[in-house]
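>>> Here is a sequence with its predicted model. Questions after.
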Amino acid sequence: MRQITAILIGAGARGRFVYGAYAMKHPEEMKIVAVAEPDEERRMLAKAEYGLSFDQLYDSWEQVLALPQAADIAIIASHDRMHYGPAMKAIEKGYDILLEKPMSPFAGEVIDMARASREHKRLLAVSHVLRYTPFWSRIKEMITSGEIGEIASVQLSENVGYFHMAHSFVRGSWSRTEEASPMILQKSCHDMDILSWLIDKRCLKVSSYGSLLHFRPENAPQGSTLRCMDGCAVERECPYSAVRIYEEDETHEWSRFITNDLTPKGIHNALHEGPFGRCVYHCQNDVVDHQVVNMEFENGTTASFTMSGFSHDISRTVQIMGTRGEIRGYMERNEIMLYPFGKEAVHIPVDAEAGGHGGGDEGLVREFLREVRKGNKGGGQTLTSAEVSVQSHLMAFAAEQSRLEGGSSVMITDMSAQKTCSVR
């Protein structure tokens, strides 16, 4: 097995905890040979974790991509609005690319990246990790085999989790559309991609409703303060308490995303000084906290999608209704039931895999590296290539446009023609 060398652009949560972690766990498969990251503390962590020297560290993607090609692949895990520049330059330089989702918050940039990967014959894989999970792969196999006949309709729900909602989309980096992406794109392009993959037809039109219902200043409880640690009278009762979510959780499941210093003092200081100690009702956030999307595909197939930040857990549930049977699934439990019409229900076994997104994180990297070793080029060979991902992104753009226009139907063909359109 040939070891693939990589430059990592963006050493934040996904960069370190997914792609960097894969390189450390499987050094025979991948070696990170350079890191571009503007935050000095993260650069020093990367230096230690990947055994780099100072001359392998860069402040920006412009610096590392100004050099002759330094590795086989470029992993781009920077913020949403910092994907297009490094991706286009890396393609030009001859890198195969693994790109964090979403590709871009601008439709024109999404289309440009797909075109560039095709014209330069470079792999550009997008991190739609759900396709690489045993759960969704098994469901896809069942559909392809014809067990439920032709798909008539699909219902998919993404339960974001109240604590995840508060962390990422109220207090965190994706709380404002102007600074990142609409939530339907940032969080749920995964789901648009899964629907597109399962139905395997072209999406024609989309309508959507949603709003920022709860996390608003007027909903702040009486006695609350601007920060959870400023003497808030209801902090002990509040499910969104930063003290409860970060300081009192000994597993550091979420505190590792707010500071690199996981000592009690480090977490305490982060809550006192940083954005994650703010009251969820006073965060200047503007993305939705719930949204529904209706879609029509070729030949009349329909799909509905519900995303909500108000759920007790982080999970996805799906119901796929075909002309000869039905599939129901609960991703986080790896539970799939097949209901063939006129026959007994069948429990479908799924081999659970460890790791983020039900094993999809590792599956994505593993399959991408395999394609790089095979030398496949042209942008169309990977399961989640840029060419494939354009449709799911356009579906998300159309959903947000519809929501902003009061739920009117938006044609995907119209969206595709607007090469410079963006959703703000």
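Great, that's in hand.

>>> use CA for all of it now, contacts and neighbours both
Noted.

>>> what about residue 102, distance to residue 82?
11 Å (Cα to Cα, to the nearest Å).

>>> nope, residue 385 is what I was after
19 Å.

>>> Those two: which is more packed in?
residue 385 (24 against 18; other Cα atoms under 10 Å).

>>> can you give me the helices in the stretch 301-424 of the chain?
360-374, 386-404, 412-417 (DSSP state H, counting those that start in this stretch).

>>> and of those, who's closest to residue 171?
Shortest distance between residue 171 and the helices of the stretch 301-424 of the chain, using Cα to Cα, is found for helix 386-404: 21.2 Å.

>>> What is the closest one packed up against?
Judged by 3 or more Cα pairs under 8 Å, 6 or more residues apart in numbering; DSSP states H and E, helix 386-404 is in contact with helix 107-119, strand 124-126, helix 183-186, helix 189-199, strand 203-211, strand 410-411, helix 412-417.

>>> what about 7 Å?
When contacts are defined as 3 or more Cα pairs under 7 Å, 6 or more residues apart in numbering; DSSP states H and E, helix 386-404 packs onto helix 107-119, strand 124-126, helix 183-186, helix 189-199, strand 203-211, helix 412-417.

>>> also this one, for the comparison:
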Amino acid sequence: MSSLINNTKNLWRRSISTKDSPYGIHLAHPDPTRLGLNHIVTIAVVGCGQRGKSYAKYALSSPESCRIVAIAEPRPKTRKHFAALHKVDITLVFNTWQELHAASAETINTVGKRLADAVIIAVQDHLHPEVTAAFAEQGYHILCEKPMATSIQDCIKMQTAVTTAGIIFGMGHVMRYSPYSREITEIVRSSALGELINVVQVEPVGHYHFAHSYVRGNWSNEKESSFSLMTKCCHDIDLICHWFSPATPTRISSFGSLRHFHKYGKPKGAGDAERCLQCPIEKDCAYSAKKIYLDPVSHGNTGWPAETIVDGLPDIENVTEALNNGAYGLCVYESSNDVCDNQVVNIEFSNGSTASFTMVAFTFAICERQTRMHFTQGEIIGDMNSFTVTDFRTRTTRVHRPKNEGSHGGGDLGLIRAFVQAVRENRQDYLGTDVNEILKSHLTVFAAERSRKEGSVVDCFVFEAEAKKGA
């Protein structure tokens, strides 16, 4: 640790005496202040997997805006690759978030500076509250991947920690930040089509995407993660609530089940095979792990989802080993998953407007939301790539094709760009939301799941009051 502190002191001195340190490191002051338009926001990334990498791409494409200066990642090959890609100084590369946090604490105590301006938290969902509270207490601005947490109590604890620290807080509700969603939101806010009365939204998860993440993957078991409406669709509910704001949800109902991905759904021809690579009917199975991971890699596609199942290069050898020995090679009908593969949610708002949302696994489209919005004077129909706006008064229809800027229709880029700007200017409003609104939309998701499990219509006001009282 002493070598880290000595190195940090030297880097700090160089960053004062020169325009930029040789490592691009700026050691931030503990007090959150306006950093200035020309300030390059420095970021520590906790969790260098798919989501951490997605947000960090902005530092590579816009180095004049932000830089990754510290990381924490337990997987050695992933850690090494990420550090090399972002040219992170070796003394600021850590195995765990606890090591990064301890180094930050010592640096603050010794030098009087933080290691960075902000932290991206992209670890497993159940770790979000603990990691957020730890770095918020040190004064870091935080961008946390969705969902906020996996229990109501932990969500409220996070809200308390963020509020107490007075930091900028962003949530990985990337749906809000794509050009597609932003253009629709502008129309809603302008009242150009009158008042918004009803929204119908469908989240087509995708048959093999659902198998990857919610049958074989990290979000397959509610006890170990959370229910699928939360882990997959909390940003859909958030966006719907955002469109109807300032009206708030008053009543909610939900229905859903694990309809297909369990043992009695297994084709008879599969026999006793528990792994795809040993299955006699693998070629005829829509959920074949060979089709999902191995075949794309053999054709040169080493991106998602294959890159997520190995540490390091997703080549034929590594992927084959993962399928022979890990969860991603298991038959989807032999896995330990228990989360819903289809669910519907109905919401009534305080102004009398309504919304319905459907999540379904069994689609060829992957996450290309289908949206119908009904206004008093018109309607919007979209699919995340384009949308049509029809004005009843003029009987005209106009097609909008917003620019697609990458994953989630540009939502990932839009969020990290907004977060960096918010940190630089110390302006929470640049994110278009705050921790209180984020908590409220999460409570709406928890209320929907209570409705599904209890078979009741849930009063959102009563549910929120009880949740906060019990926290």
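Nice, I can see it. As the structure is a computational prediction, the values presented were derived from the model and not from experiment.

>>> Report the TM-score for the pair.
Their TM-score after superposition, calculated using TM-score structural alignment, normalised by the length of the first structure, is reported as 0.94; 415 aligned residues with a Cα RMSD of 1.6 Å.

>>> Give me whichever of the helices and strands packed on helix 386-404 of the first structure is most buried.
strand 124-126 (a mean of 29; mean count of other Cα atoms under 10 Å).

>>> coming back round to it: now distance to residue 344 of the first structure too, for the helices of the stretch 301-424 of the first structure, in JSON lines please.
Shown next, in JSON lines, are the helices of the stretch 301-424 of the first structure (distance: least, Cα to Cα, whole Å):
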{"stretch": "helix 360-374", "distance to residue 344 of the first structure": "31"}
{"stretch": "helix 386-404", "distance to residue 344 of the first structure": "35"}
{"stretch": "helix 412-417", "distance to residue 344 of the first structure": "40"}
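
>>> now, of these, which is deepest in the fold?
Across the helices of the stretch 301-424 of the first structure, averaging neighbours per residue (mean count of other Cα under 10 Å) puts helix 386-404 on top, at a mean of 25.

>>> how far apart are that one and its match in the second structure?
With mean Cα distance after the TM-score superposition for the first structure, helix 386-404 of the first structure departs from the second structure by a mean of 1.1 Å once superposed.

>>> and for that helix, what span of the second structure is it aligned with?
Aligned by TM-score structural alignment, helix 386-404 of the first structure falls on residues 435-453 of the second structure.

>>> Residue 275 of the second structure matches what in the first structure?
Aligned partner of residue 275 of the second structure by TM-score structural alignment: residue 227.

>>> quick one: its match from residue 126 of the first structure, how far?
Relative to residue 126 of the first structure, residue 227 of the first structure is positioned 37 Å away (Cα to Cα).

>>> how about the helices in the stretch 51-200 of the second structure?
76-85, 97-111, 128-137, 152-165, 179-190.

>>> Could I get those helices in CSV, plus columns for distance to residue 421 of the second structure?
Output for these, formatted as CSV (distance: least, Cα to Cα, whole Å):
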stretch, distance to residue 421 of the second structure
helix 76-85, 23
helix 97-111, 23
helix 128-137, 19
helix 152-165, 18
helix 179-190, 17
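
>>> and the counterpart of residue 97 of the first structure in the second structure, what does it touch?
Residue 97 of the first structure maps onto residue 142 in the second structure when the alignment is built from TM-score structural alignment. Residues near residue 142 of the second structure by Cα atoms under 7 Å, 6 or more residues apart in numbering: 118-120, 168-170.

>>> Look at the one in the second structure that sits across from residue 213 of the first structure in the alignment and give its secondary structure.
For residue 213 of the first structure, the aligned position in the second structure is residue 259, judged by TM-score structural alignment. Under DSSP: H, G, I helix; E, B strand; the rest coil, the three-state class of residue 259 of the second structure is coil.

>>> circling back to that earlier point, next one: the match of residue 97 of the first structure from residue 194 of the second structure, what distance?
In terms of Cα to Cα, residue 142 of the second structure sits 37 Å off from residue 194 of the second structure.

>>> Residue 359 of the second structure now?
Distance from residue 359 of the second structure to residue 194 of the second structure, by Cα to Cα: 28 Å.

>>> And residue 415 of the second structure, by the same measure?
Distance of residue 415 of the second structure to residue 194 of the second structure, computed by Cα to Cα: 28 Å.

>>> and what of residue 313 of the second structure?
For residue 313 of the second structure relative to residue 194 of the second structure (Cα to Cα), the value is 52 Å.

>>> and residue 60 of the second structure, what pairs with it in the first structure?
Looks like residue 60 of the second structure aligns to residue 24 there (TM-score structural alignment).

>>> re earlier: now the first structure: which of the contacts of residue 142 of the second structure match?
Retained in the first structure (both residues aligned by TM-score structural alignment, their matches' Cα atoms under 7 Å) from the contacts of residue 142 of the second structure: 118-120, 168-170.

>>> Could you work out the most separated pair of these?
120 and 168 (11.8 Å).

>>> Just give the number of residues close to the aligned partner of residue 370 of the second structure in the first structure.
By TM-score structural alignment, residue 370 of the second structure lines up with residue 317 in the first structure. Around residue 317 of the first structure there are 18 other residues, counting by other Cα under 10 Å.

>>> Surely residue 317 of the first structure and residue 330 touch.
Yes: contact criterion Cα atoms under 7 Å: residue 317 of the first structure and residue 330 qualify, at 4.6 Å.

>>> still on that earlier bit, adding distance to residue 389 of the first structure, write the helices and strands packed on helix 386-404 of the first structure out as TSV.
Output for these, formatted as TSV (distance: least, Cα to Cα, whole Å):
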stretch	distance to residue 389 of the first structure
helix 107-119	8
strand 124-126	7
helix 183-186	12
helix 189-199	7
strand 203-211	13
helix 412-417	13
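
>>> For residue 162 of the first structure, find the nearest of these.
Closest to residue 162 of the first structure of these is helix 183-186 (Cα to Cα; 14.5 Å).

>>> sorry, back to before: for the match of residue 213 of the first structure, which residues are in contact?
Counting by Cα under 7 Å, 6+ apart, residue 259 of the second structure touches residue 341.
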